[in-house]
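Visitor: using only what follows, build the 3D model:
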Amino acid sequence: MTATSLATALADLPVSRASSLLSEAPPLLAGAEVEAGHHPVTEGLRGLLGTGLRRGASYLVEGSTSLCLAMAAGVSQEGGWCAAVGMPRLGMQAAAGLGIDLQRFAVVPDPGSHWLEVVATLADAVEVILLAPEAPVRDADLRRLAARLRQHGSTLIVHGRRWSGIEARFTVTDSHWAGAHTDGRGYLSARHALVTLSGKGAPVTERLWLPGPDGGVRPVDESPERVLRAVR
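Guide: Modelled structure (predicted):
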C-alpha cells in the first residue's frame, strides 16, 4: 500500500491523519507487505488470534475500543495503514500507547450518513479499518462490503454489538483498573479484563492487560496489588 494510492482513495472524504491531531507529521511512508492470508498481530494477542487477522474478514468487538486498537497495532508496527471511522472520541495518545503509528492512521471521526461508503473506499487503500457503525446495515449492503474487503484483503474490526458475517466475536467483560492507593490517591494507570473469543470453534477466554502498567497489551500473569472494578 503506497501513500499515493491512499491519498487518491481518500481525496473526497472528511479524513484526517491521526498524527495531525497531536503535532506536525513527517512525510508519509509506504506500508510494508504483510504475510499472505493474514495481517500480523502483536505478541500479546497471539494466544487468541494465533497467526493474525484474516485478510478480507470482519471481526466484532464488544466492550473495548482499546482492544480494537490493539488488534490493529500489529499491522501498524509492520508498516501498514490503518483507519478509524465513526469514532470521534478515540484518543490519539491512547492509540499511540497501544502501538498504533499515527503517521499511518487515517481518521474519519464523523462520516455522517455516508459511513458505509467511506468504509468501502478505505478498503481499497488500508489494511485494517476500525468502525463504529451509526445505524443497522441492510444485508445486501453488508454482502457488497464483504466482497470489497475480500477483493482488497482489508480487515474490518467493528466496535458494537451486532454485525453479520463475522469471522469471530470478541467480548470484553469483568474489567478492573489498577494503580490507585487504598485511600483513593494516585492514578488509574492500567486495566485488565476477560476477553472471550467466539468463532467457528469452542470459545476461548484469556485475561489481558488493556493496557498494562507498561502500556502494552498482554496476558495477565498475576493480579495487581491494588485493583478497582471498572464502572460500566
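Visitor: going forward, measure contacts between C-alpha atoms and count neighbours the same way
Guide: OK.
Visitor: ok, now which ones touch Arg162?
Guide: Neighbour list for Arg162: Leu60 [criterion: Cα atoms under 8 Å, 6 or more residues apart in numbering].
Visitor: and it, how far is that from Cys68?
Guide: Going from Arg162 to Cys68 by Cα to Cα, to the nearest Å gives 15 Å.
Visitor: is it true that Tyr59 lies in a strand?
Guide: Yes - checked against DSSP: H, G, I helix; E, B strand; the rest coil, Tyr59 lies within a strand.
Visitor: so which helix or strand takes in the closest residue to it other than its chain neighbours?
Guide: With sequence-adjacent residues excluded and distances taken as Cα to Cα, 6 or more residues apart in numbering, Tyr59 is closest to Ile157, at 4.8 Å. For Ile157, the enclosing helix or strand under DSSP states H and E is strand 155-159.
Visitor: same question, Arg191
Guide: Per DSSP H and E: Arg191 is located in strand 186-198.
Visitor: likewise for Ala147?
Guide: Element membership of Ala147, judged by DSSP H and E, is helix 139-152.
Visitor: that helix: which residues count as buried?
Guide: Leu142, Leu145, Ala146, Arg148, Leu149, Arg150 (16 or more other Cα atoms under 10 Å).
Visitor: again with stretch 42-61
Guide: So for stretch 42-61, counting by 16+ other Cα under 10 Å, buried means 42, 44-45, 48-49, 52-61.
Visitor: re earlier: the residue nearest to Tyr59 reaches Glu127, doesn't it?
Guide: No - using Cα atoms under 8 Å as the test, Ile157 is too far from Glu127 to be in contact (10.9 Å).
Visitor: could you also give me the structure for this second sequence? I'd like to compare it with the first:
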Amino acid sequence: MAAAPYSPSVASAPDIDRAEDALSRVQELQARIRGMQATKLESPALPTSAAMAAVLPSGALRQGSAYSVDGSLTLAMALLAGPSASGAWCGVVGVPDFGAEAAARFGVDLERLVLVPDPGEHWLTATAALVDVLTVVVLRPPTRASDTDVARLGARLRQRGAALVVLGPWPQAEARLSISSSSWTGLGDGHGHLGAREATVTAIGRLGYDRPRSVRLWLPDGRQQFSTVELQDAAPLLQAVTA
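Guide: Down below sits the predicted model:
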C-alpha cells in the first residue's frame, strides 16, 4: 500500500496573528530594557575618591542613585568626601552622632554641609527637601519607608541629579556596601595609639552586576585619608622608581 503523500501543515490566520503579536511584545520589552540600561549607563558620575571608586560597581557615585551602607558611619563619610572636596553641597539627615570634626579631617567641607540631626517623623520630608538643593545626602531612616515613598524619592533623585547614601537597608539601592573585616594599627603591648584602620569593604550591586566586589581600604590611613591598601603599599616602590 502506497504511503500517503506528505502534506505540510498550514498555520491558520489567527495563529499567525498571535505569533506576530507575541514577537512584537518581546521586541518592545527588549527595547525598553535597552533603554533602561542606556539611561543607567549614561547617568553622570559625581566626583568620587579613588578609594571609593575602587569599590563601587560603576566606579563612581552616580547622580540619581541611592546607595546602602551597612552601619558604618565612616564608610558613609568616605562616600561624602570626594564630592564635598570637589565643591559639592552635602547634607546629613537623622544622624545626631555625626562627627563633624572627624568628617573635616576626612576631607568633608563643613562650610558646604547641612545637618538635620533629629527630624523626627518628618525625616522623609526633610530628605526630599535637601535632595532638591544638595548634591549628596546621607540619611539614617528611623523607620522603614514604604514602597511608594521610596519610588517618589527615587524619582526626585533622578530629576535633581542628586545621590542618596542610606545608613541601613534601602530598596532598589544601586549598591550595598559593608565592612566584612577590619583591624587597627598603631597599638603596641600596652602602649601606643590608634593610627590607621585597615578594612575589607564589599559592594553588592543591584541586578545586572556579575559578582560582589571586595577591596581592602584604609579607613582612614595614617594621614587621615581614605586609600586602597594596595596603593598605599606600592607608594615606597613608586617613589624609588621615580627618584
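Visitor: circling back: what residues in structure 2 pair up with the strand holding Arg191 of structure 1?
Guide: Using TM-score structural alignment, strand 186-198 of structure 1 corresponds to residues 192-204 of structure 2.
Visitor: next, the mean deviation of the matching stretch compared to structure 1.
Guide: For stretch 192-204 of structure 2, the mean distance to aligned residues of structure 1 following superposition is 1.1 Å (mean Cα distance after the TM-score superposition for structure 1).
Visitor: any idea how far that stretch is from the chain center?
Guide: What separates the centre of stretch 192-204 of structure 2 from the centre of its chain is 19 Å, taken as Cα atoms, centre = their mean, to the nearest Å.
Visitor: and the gap between the aligned partner of Pro44 of structure 2 in structure 1 and Gly52 of structure 1?
Guide: Matched by TM-score structural alignment, Pro44 of structure 2 corresponds to Gly37 in structure 1. Look at Gly37 of structure 1 and Gly52 of structure 1: by Cα to Cα, they are 9 Å apart.
Visitor: surely Trp163 of structure 1 meets Val61?
Guide: No - in this structure Trp163 of structure 1 lies outside contact range of Val61 using Cα under 8 Å: 9.8 Å.
Visitor: beyond the strand holding Arg191 of structure 1, next helix or strand please.
Guide: That would be, after strand 186-198 of structure 1 and using DSSP H and E, strand 204-209.
Visitor: that next one: how far from the chain's middle?
Guide: Worked out by Cα atoms, centre = their mean, strand 204-209 of structure 1 lies 17 Å from the chain centre.
Visitor: check which helices and strands that strand sits against.
Guide: strand 186-198, strand 218-219 (3 or more Cα pairs under 8 Å, 6 or more residues apart in numbering; DSSP states H and E).
Visitor: that strand vs structure 2, average offset?
Guide: Relative to structure 2, strand 204-209 of structure 1 is 0.6 Å off (mean Cα distance after the TM-score superposition for structure 1).
Visitor: what about the strands in structure 1?
Guide: 16-17, 38-39, 53-54, 58-62, 82-85, 105-108, 128-131, 155-159, 168-180, 186-198, 204-209, 218-219, 227-229 (DSSP state E).
Visitor: quick one: the first one aligns where in structure 2?
Guide: The reference is to strand 16-17 of structure 1. Against structure 2, there is no aligned range for strand 16-17 of structure 1 (TM-score structural alignment).
Visitor: again with the fifth one
Guide: On the basis of TM-score structural alignment, strand 82-85 of structure 1 is assigned to residues 90-93 in structure 2.
Visitor: quick check: that stretch compared with structure 1, mean distance?
Guide: Averaged out, stretch 90-93 of structure 2 is 0.5 Å away (mean Cα distance after the TM-score superposition for structure 1).
Visitor: how about whichever helix in structure 2 runs longest: buried residues?
Guide: The residue-count maximum for a helix in structure 2 (DSSP state H) belongs to helix 13-42. For helix 13-42 of structure 2, a neighbour-count test (16+ other Cα under 10 Å) marks nothing as buried.
Visitor: what sits against the residue nearest the centre of structure 2?
Guide: Nearest to the geometric centre of structure 2 sits Tyr67, at 3.5 Å (Cα atoms, centre = their mean). Tyr67 of structure 2 sits next to Ala163, Leu164, Val165, Val166, Trp170, Ala173, Glu174, Ala175, Arg176, Leu177 when contact means Cα under 8 Å, 6+ apart.
Visitor: how about 10 Å then?
Guide: Neighbouring residues of Tyr67 of structure 2 by Cα atoms under 10 Å, 6 or more residues apart in numbering: 56, 61, 76, 79, 138, 163-177, 203, 205.
Visitor: of those residues, buried ones?
Guide: Neighbour-count burial within the contacts of Tyr67 of structure 2 applies to 56, 61, 76, 79, 138, 163-170, 172-177, 203, 205; the criterion is 16+ other Cα under 10 Å.
Visitor: now the strand holding Ile157 of structure 1, how far from the centre of its chain.
Guide: Taking mean C-alpha positions (Cα atoms, centre = their mean), strand 155-159 of structure 1 and its chain are 7 Å apart.
Visitor: that strand vs structure 2 - mean distance after superposition?
Guide: Averaged out, strand 155-159 of structure 1 is 0.4 Å away (mean Cα distance after the TM-score superposition for structure 1).
Visitor: can you name every helix or strand that that strand contacts?
Guide: Counting by 3 or more Cα pairs under 10 Å, 6 or more residues apart in numbering; DSSP states H and E, the packing neighbours recorded for strand 155-159 of structure 1 are strand 53-54, strand 58-62, helix 65-77, strand 82-85, strand 128-131, helix 139-152, strand 168-180.
Visitor: how about 8 Å then?
Guide: Checked by 3+ Cα pairs under 8 Å, 6+ apart, strand 155-159 of structure 1 has strand 58-62, helix 65-77, strand 128-131 packed alongside it.
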